[in-house]
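Participant: give me a 3D structure for the following:
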Amino acid sequence: MHQGLTSAQVAERVAKGSVNTTARRSSRTFGQILRANLLTRFNAIIAVLCGLILVFGQPVDALFGSVIVVNSAVGVIQELRAKRTLDRLTLLTEAPVRVLRDGREVSIRPGEVVVDDLVLLGPGEKVPVDGAVREADGVEIDESLLTGEADPVEKRRGDKVQSGTFVAAGSCLLAATGVGEKAYAARLAAEASRFELTDSELMTAINRLLRLVTWIIVPIGGLLVVRLFTSGASVSDAVVGSVAGVVPMIPEGLVLMTSVAFAVGVIRLGRRRCLVQELPAVEVLARVDTLCIDKTGTLTEPGMALREVRPYDGVSPGVARAALAALARAEAKPNQTMRAIGDSLSADGWHAAETVPFSSARKFSGASFPEHGTWLVGAPDVLLPDDDPARREAQDLAATGRRVLALVRSATLASRDRRTAALVVLEQRIRADAPDMIRYFAAQGVDVKVISGDDPAAVGAIARQVGIPSADAPADARSLPQEPDALADAVAGHTVFGRATPQRKREFVAALHARGRTVAMTGDGVNDALALKDSDLGVAMGSGSPATRAVAQVVLLGDNFTALPHVLAEGRRVLANIEHVANLFLTKTVYAALLALLVGIAQVPFPFLPRHITLVGTLTIGVPGFFLALAPNSGRARPGFVPRVLRFAVPAGAVAASMTFAAYAVARSNTASSLRADRSTATLTLFLVAFAALVVIARPYTRWRLGLLAVMAGCFAAVAVLPGTRQVADLTFPEPRDTLAGLGLAVLGAAVLVVLLRLDRWLTRVG
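Facilitator: Coordinates of the predicted model:
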């Protein structure tokens, strides 16, 4: 009898550092967060430009530099909040490890395992350390996460087992040999729970836009600087004008708003007890168009109840029940089905000499009892021949939505000579909220496919009751073609599948990918781990196997299927809002670049001071962009992020630049007007056209959105009218003719913008 380590031996190993701890974190450190938000390319550019203004201009014109403080503070605060949420929820999902110490079984955290610990492992449990098998009871290790091989490998005494694998069937006692940084588990777990913005399609698209902006800023900014310095203006005026022209070209808040939107998405989902283990998963949520779910635990309530045992072939009810109870007791770690049987029945005097544990690939388990023979229990279509009347009866029962197992007697565990002993009927309850969830996904354009290891008829019956389309024609996964194209057609043509093995589920995900689908896969059992790993978005139940939780991007801690609509909605909210914000920031970049180009060509003073640009940018982009980035939004994700943003930003920016420069030219033609008044006219026109773009972006209009627009317009009016703020902003409107011209051109610009955007939508539909 193994005793395991003593407390003194454990303390000795802890003192030596032979513990299963690593330096990994579920999120970035405070220092990393601070550096990532402060040390950015755009912060560096703005800091240099701000320094130039402080040297050559007035301090009030350096207000745009406050964006560094505001952006960095908001980014740091939001990511720290998300970090706390992630760290707390990650701790909740950490599966305990069972070890033998001082002669008894205890549960400890994975980080507390030490070298030479004896680790107890059962079906669905992840191997936390490298080790050697001391005792094996039909144990099969799934090494697919390391090797890519789908078939479980049987392990015997003395065999090596690597961390990062998991137990597919049976149980074993493992002596820990490699812990901490020396084990594979640390790297695997780090990949499953890292908090980062990398590998994001959206961030890749935004970076493409930023590279494009950089190529625009350099030549146009250079042209502006050269023209201003050669125009005869003073050095101070040339520097201030150059800074005023370059600053608005920089979309400094775009990356910030994107990271904030992601972080807030993590926090909101965390409040619903949804752990987002990879930050880009928030984006993938929005792109999902196919949701693959299991029947048990999603459409039905967790667990089940034994309804009846129907004996066959002269087997007495008492013997059948005793055999079932003994089989349930022989399982080292029974699944829900065997637990339901074991909780309802009892057997005395039955002692298993040899066992075959249940696995999803076999779909049955069995045991040999010296005084009672060999018994197997599992899927009727696996254990019973086609012409067996019990098999036909099992199919009829399964068609009503019940779960049916066959109990058979066999010569040996491996023998095909079997006799039907009984049918076991279990009751499953449909989740009350499942029909509403299915209707929600249908309304959102998400195809739902039910993929289960149960009998196709039983799966179809449950699917019909919750409203799954085409559930009347469930497919048997075993009968579907192996050839990839043919399988893709078959998967696309059905919505309900039964008798799906773990490898078959994985093939279904590949088939859906071949048809260009973005796939989310839910699961809780060890048999779901492979498919979750290959899907675009793996969603695991909190009470599911540790292996499943390790490879999933989202974990539903409350095992609550009703959280899935919130998960989908959060992803779509983030993606749609970021597109709105990108429209605003890129519009500013376009009109700033065009104005700089026009000024360089016309060789006139720049129409704005930096404070004017700060005022317009804050009221039409900065403040409203922040609120719009976090607003409710149910818009569906669509491909073509970059072209769509450019189709809005280029015409909007072009209209703003042309109307602003025209108003500036009209004001300059008035010999009675001053440069200060001309700049005020240009500022008024730019604000109104940019505000018109904001009005378009803010749709659909709600009370708070209209309130936001009113506040922004009111703030500009207050700055332009009140003597104190008007002086600080350096605005003056002494010439009614120029002011009316500016207003008229702004109205014309707004009308042209609306026409151009409607024309674009019409061309898009026609195309």
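Participant: C-alpha from now on. contacts and neighbour counts both.
Facilitator: Fine.
Participant: would you map the strands across the stretch 251-400 of the chain?
Facilitator: Counting by DSSP state E, counting those that start in this stretch, one finds strands in the stretch 251-400 of the chain at the ranges 274-276, 290-293, 305-311, 354-356, 364-369, 373-378.
Participant: ok now stretch 529-547, how far from the chain's centre?
Facilitator: For stretch 529-547, the separation from the chain centroid amounts to 13 Å (computed by CA atoms, centre = their mean, to the nearest Å).
Participant: what residues does it touch?
Facilitator: 93, 95, 124-126, 144-145, 165-166, 281, 284-285, 288, 502-503, 505-506, 509-510, 518-526, 548-549, 551-560 (CA atoms under 8 Å, 6 or more residues apart in numbering).
Participant: filter those to the buried ones?
Facilitator: The neighbour count (16 or more other CA atoms under 10 Å) marks 93, 95, 124-126, 144-145, 165-166, 281, 284-285, 288, 502-503, 505-506, 509-510, 518-526, 548-549, 551-557, 559 as buried among the contacts of stretch 529-547.
Participant: of these, which belong to strands?
Facilitator: Among these, DSSP state E puts Phe166, Val519, Ala520, Met521, Thr522, Gly523, Val554, Val555, Leu556 in strands.
Participant: what's the farthest-apart pair in those?
Facilitator: The distance between the two most remote of these (CA to CA) is 23.9 Å, for Phe166 and Val519.
Participant: the closest residue to Ser193 other than its chain neighbours and Asn20, how far apart?
Facilitator: If you skip the residues right next to it in sequence, Ser193 has Gln277 as its closest partner in space, 4.5 Å away by CA to CA, 6 or more residues apart in numbering. Distance of Gln277 to Asn20, computed by CA to CA, to the nearest Å: 21 Å.
Participant: then Glu579?
Facilitator: Relative to Asn20, Glu579 is positioned 44 Å away (CA to CA).
Participant: just to revisit the earlier point, give the contact list for the residue nearest to Ser193.
Facilitator: For Gln277, the set of contacting residues under the criterion of CA under 8 Å, 6+ apart consists of Ser26, Leu86, Thr90, Ala192, Ser193, Arg194, Phe195, Ala552, Gln553, Val554, Val555.
Participant: once you drop chain neighbours, what's closest to Pro280?
Facilitator: The shortest distance from Pro280 to any residue other than its chain neighbours is 5.4 Å, reached at Ser200 (CA to CA, 6+ apart).
Participant: could you give the number of residues near Thr6?
Facilitator: Other residues lying near Thr6 total 14 when counted by other CA atoms under 10 Å.
Participant: and this one, please, so the two structures can be compared:
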Amino acid sequence: MSDLPRETQLHSPSTSSLGLSLNSSSDSQPYADADPSILDINAVETALHTSVTNGLRSEEARARLEKYGRNELAGKPAVPAWKRFLVQFQDPLVYLLLVATIISFVAWVIERSTNPSGAEPLPFDCIVIVVILIVNAVLGFIQENRAEAAVEALSQMTAPHTTVLRDGRAVTINTAEVVPGDILILGEGDTVSADGRLLSAASLRVAEASLTGESLPVAKKTGTLESTKSLGDRTNMVFNGTAITQGTGRAIVTSTGMKTQVGKIADMLSQTKEDSTPLEREMDNVSKILGIAVVIIAAVVLAALWLLEGFHSIDDVIESLLLAVSLAVAAVPEGLATILTVVLALGVQRMAKHNAIVKKLSSVETLGSASVICSDKTGTLTRNEMTVETLITASGEVKVTGTGYVPVGVLVGLEGEEIETSSPIRREVVTALVAGSIANNGELRDEGEIIGDPTEVSLLVAARKVHAMDDYQSIERVAEIPFTSERKMQTVIARDKADADSLTAFAKGAPDILLEHCSYILVGDHVRAMTQGDRQDILAHVERLSNQAYRTLGQAYAPLHVARMQDIDGVRVDVSGRVEDIAEQADAIEHDYIWAGMVGIIDPPRTEVRDSIAEAHRAGIRTIMITGDHPLTAARIAADLGIIDEQQGDTRESVYGLERAENITGRALTALTGDELDAMSDDEFNAAVRHVSVYARVAPEHKMRIVKALQSHGNIVAMTGDGVNDAPAVKSADIGVAMGITGTEVTKQSAKMILADDNFSTIVEAVKEGRIIFENIRKFLRYLLSSNVGEVFTVFFGVVLAGVLGIKDPSSTGVTVPLLATQLLWINLLTDAAPALAMGVDGQTDDVMNRAPRKMSDRVIDAAMWCDIAFIGIIMAAVTLIGIDLYLPGGLFTDISAVNVNGASHDEQMVMARTMGFTILVFAQLFNALASRSATQSAFKNLFSNVWLWGAIALSVVLQLAVIYIPALNTAFGTTPLHPHQWFEALGLAALVLALSEVYKCVARLVVKRHR
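Facilitator: Below is the predicted model:
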């Protein structure tokens, strides 16, 4: 077996599986009310019947989950189904209909008491209104249940996960399945999923503000406390809901769910109502406007009738009240709120199928308005399949074949020749990969599954390809000084179990940083002092590889002999292999390292991202790369993807003066670094942010500052992130986007959207889907409101012009409405729900990505849309009233002296006329459904692309035929069968809505074209 130069042989420990069971007969969790912080690790381990080295067995974990329940806080009690059903009636517009129903019932009672022979045997108007309201409530109840189920399914997709030790292996499980006795594996960015006693801690710091109010992260140690202390001082404990901000550690779970510290205070938390979204507020506003408008119109009409004709009898009062009922029914889009919720839920489901998991329905509004996407590079713009491709040591440069995480490849020279085993450069490469594999927290499993940072895993893959670890299997890690964004390097202390006194420090990190800790360099089998020339050569290689878009990592090592270790306070290695936190001793350990070499790691751009960035640019969305990588690496990837122009020069000096910054409008800089940002004033920073599209070597505070600056310019910013340091910027952005694969739990909780595939293209697709959803909402709002306005205008003008249109019998007094309240309510039920829902799932009719992003200040229903609604409403009312007029003597199109050959009375003629108007209005609204699919494009473009809409139209037609031709429904709805020629007249008049809508759109397109 070969040896590392100046290093003792290392080997790995063997472990045995322990089969322990929990013998407690109590259902209360162990330590739920006690304080494990005052017990040593062995006592806690024994009491919980677990193993700190192997964790729980899977069978035991399942048994404990059954015994102690899921690791969840108690939620709000379920609302009974009957209460959720009654909620369907809690709407101002429904209240208006219920009042109208009561008025109609009172009118029937009065009419029956004053004129028993002339009154209806049953209050059909009231019955039909109540039945339709109940049917609508049932539909709403069913649809909202489905929407809730969809949201619940999404919440399961975004459920937090935790890494624990089970059966001797690290596994990732749903946080709700964590049980007492589990061994938590904690890392930077994780959210602690349960209360636990620390087993190990390396530079571990935990943000406990959510529990204790402590503003700064708390440093954690494993030592046993002498007495019970307050939660903020229990430094050997971690608590549910807190966040790991730095370092790594392991802990035994002592309490889960409501038995945790946060669970004990959960009942004291007040339930706050979630704020309504801008869209919901606008819908509430529309409902109020409609309600107020109906009341005003009804009051004006009733006042006019009273002044012009007067109320001469109780019948006049009854008829006037029924008019108010008709206006109320005509104005109310009863299912508006339910349809909106369902459309949003279905849209979010579609997004989830494309790997964009939106946590809240309200976020869909914001998605369609995004004007800037700030994205990390690694894993989002690139494949996140980090591959060690090139290695440089003292003897030269070699390549490793193969890509991704499959450890298949060989070591070859620059000309492709395979490197021999005896070659000195191979010895150097093996030593470098050994150092990189030991100073490593990643894990590569046989099936290609990776655990940890992809960059770290790439070193493990490269080591397997060249069999670097074959001679170094007997190793044991005993301590770690973790990588942090400030240190940019990691050191792991390992030992040979056969020689506990011989320790070796292995390190990896940014080459320029690691070089500062190196005094020697490995050349073949020998070690010599590092010269200034060596340092310059290494830095030159770093620069060259960075220009080629490689990520560089250096590897080094140093023997830590017994004499040296005695001088390092804090390193206490016992037989169990545990050591105290040595991060504070980094200066004493990390010096006189031996430089072994460095690797060039490539993360190839995703092939589909370039097209997605081009699509985003076409949609008026700016793409910005913010990365911690080298600026030249960032610029190269950005150029490859089309974020910046590859041919442009470096114009960074232009941003340091505001006047000069004006001259680079529209040009992105090569890259700005965090140091350069720090050197800028606020004005210079704001000027640079307007044009710079690539930022490299940035810190968390830079990301936050960039987001704030972009927002101050009026942008709607989407910000991606994965690490805990990204969480503040992600939370501050208008659309925080977390990585679903590599993202930490802290970032996922801060985000509004999670990418299940960590792919930038998914963001662009989500923005597109968000725009389509918003456009579909505008479609069905245009359709619903124009249809209801048409009904209101029909009733209003039908009453005001009753004498002109022949609606009113000249020999009678009082009010005659053109359509009955039950007919209007049937129209709403028939033509509102199904077609509106179908439009809510409509595909893209307009090119939504060929327009500028919508401003959040823009109204959902703008002035142009209100004009469209009014135009269609007027046309709809006109064709309906014309159809009624055609079948009544004394109207505009008939002569008052005309003789009815069948001897029909005016009431009988009125039934036929209403049936015609009723049918025309139904089909006018169905034609309107086709016209409303786009505000500008012809309805005949992609006419048959929405099969759901055609299905809804077919269903509406069948039900309308039933109302006209089934005798029982004739009585309930005041209809009579139509003859074939009457259908031609009805459909011809109804089709005018579509025809005139096409003319209106054509004129609108010409106006827009002329103004361009």
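Participant: please state their TM-score.
Facilitator: Once superposed, the chains reach a TM-score of 0.82 (TM-score structural alignment, normalised by the length of structure 1), with 761 aligned residues with a CA RMSD of 5.0 Å.
Participant: thinking again about what came up before, which one in structure 2 is aligned with the residue nearest to Ser193 of structure 1?
Facilitator: Superposed on structure 2 with TM-score structural alignment, Gln277 of structure 1 falls opposite Lys359.
Participant: the longest helix in structure 1 is where?
Facilitator: Longest helix in structure 1, counting residues (DSSP state H): helix 563-602.
Participant: helices or strands up against that one?
Facilitator: Packed against helix 563-602 of structure 1 by the contact rule (3 or more CA pairs under 8 Å, 6 or more residues apart in numbering; DSSP states H and E) you find helix 201-229, helix 235-246, helix 254-271, helix 281-287, helix 434-443, helix 623-629, helix 641-669, helix 675-697.
Participant: in it, what counts as buried?
Facilitator: Under the neighbour-count criterion of 16+ other CA under 10 Å, helix 563-602 of structure 1 has 563-564, 567-600 buried.
Participant: picking up where we left off before, rebuild the ones in strands among the buried ones among the contacts of stretch 529-547 of structure 1 as CSV, extending it with distance to Ile462 of structure 1.
Facilitator: What follows is these, written out as CSV (distance: CA to CA, whole Å):
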residue, distance to Ile462 of structure 1
Phe166, 30
Val519, 22
Ala520, 21
Met521, 19
Thr522, 17
Gly523, 17
Val554, 25
Val555, 24
Leu556, 22
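Participant: remind me which helix or strand Gly533 of structure 2 belongs to.
Facilitator: Here Gly533 of structure 2, judged by DSSP states H and E, is contained in helix 532-547.
Participant: correction: Leu184 of structure 2
Facilitator: Applying DSSP H and E, one finds Leu184 of structure 2 within strand 183-186.
Participant: what's stretch 877-895 of structure 2 in contact with?
Facilitator: For stretch 877-895 of structure 2, the external contacting residues (CA under 8 Å, 6+ apart) are 790-791, 793-794, 798, 803-807, 818, 896-898, 906, 909-910, 912-914, 916-918, 920-921, 985-986, 989-990, 992.
Participant: can you do 7 Å?
Facilitator: Under the contact criterion CA atoms under 7 Å, 6 or more residues apart in numbering, stretch 877-895 of structure 2 has outside partners 790-791, 793-794, 798, 804-807, 896, 898, 909-910, 913-914, 916-917, 920-921, 986, 989-990.
Participant: what does stretch 382-390 of structure 2 give?
Facilitator: Here stretch 382-390 of structure 2 makes contact (CA under 7 Å, 6+ apart) with 378, 398-401, 403-405, 454-455, 458-459, 462, 599-606.
Participant: looking at the residues you listed, which are in strands?
Facilitator: Within the contacts of stretch 382-390 of structure 2, membership in strands is found for Val398, Lys399, Val400, Val599, Gly600, Ile601, Ile602, as judged by DSSP E.
Participant: hmm, back to that, which one of the strands of the stretch 251-400 of structure 1 lies closest to Arg644 of structure 1?
Facilitator: Taking CA to CA, strand 290-293 is the member of the strands of the stretch 251-400 of structure 1 nearest to Arg644 of structure 1, at 23.9 Å.
Participant: can you list the buried residues in stretch 145-160 of structure 2?
Facilitator: Along stretch 145-160 of structure 2, the positions that meet the burial threshold by neighbour count (16+ other CA under 10 Å) are Ala147, Ala150, Val151, Leu154, Thr158, Pro160.
Participant: name the residues of the helix holding Gly533 of structure 2 that are buried.
Facilitator: Of the residues in helix 532-547 of structure 2, Arg535, Ile538, His541, Val542, Glu543, Leu545, Ser546, Asn547 count as buried by neighbour count, 16+ other CA under 10 Å.
Participant: could you find the counterpart of the fifth one in structure 1?
Facilitator: Which is Glu543 of structure 2. Aligned by TM-score structural alignment, Glu543 of structure 2 pairs with Gln395 of structure 1.
Participant: now for Ala671 of structure 2, how many residues are close by?
Facilitator: Applying other CA under 10 Å, we find 27 residues neighbouring Ala671 of structure 2.
Participant: now swap in Ala15 of structure 1 and tell me
Facilitator: 10.
Participant: secondary structure class for it?
Facilitator: Secondary structure, DSSP: H, G, I helix; E, B strand; the rest coil: Ala15 of structure 1 is helix.
Participant: what sits against it?
Facilitator: For Ala15 of structure 1, no residue counts as a contact, taking CA under 7 Å, 6+ apart as the criterion.
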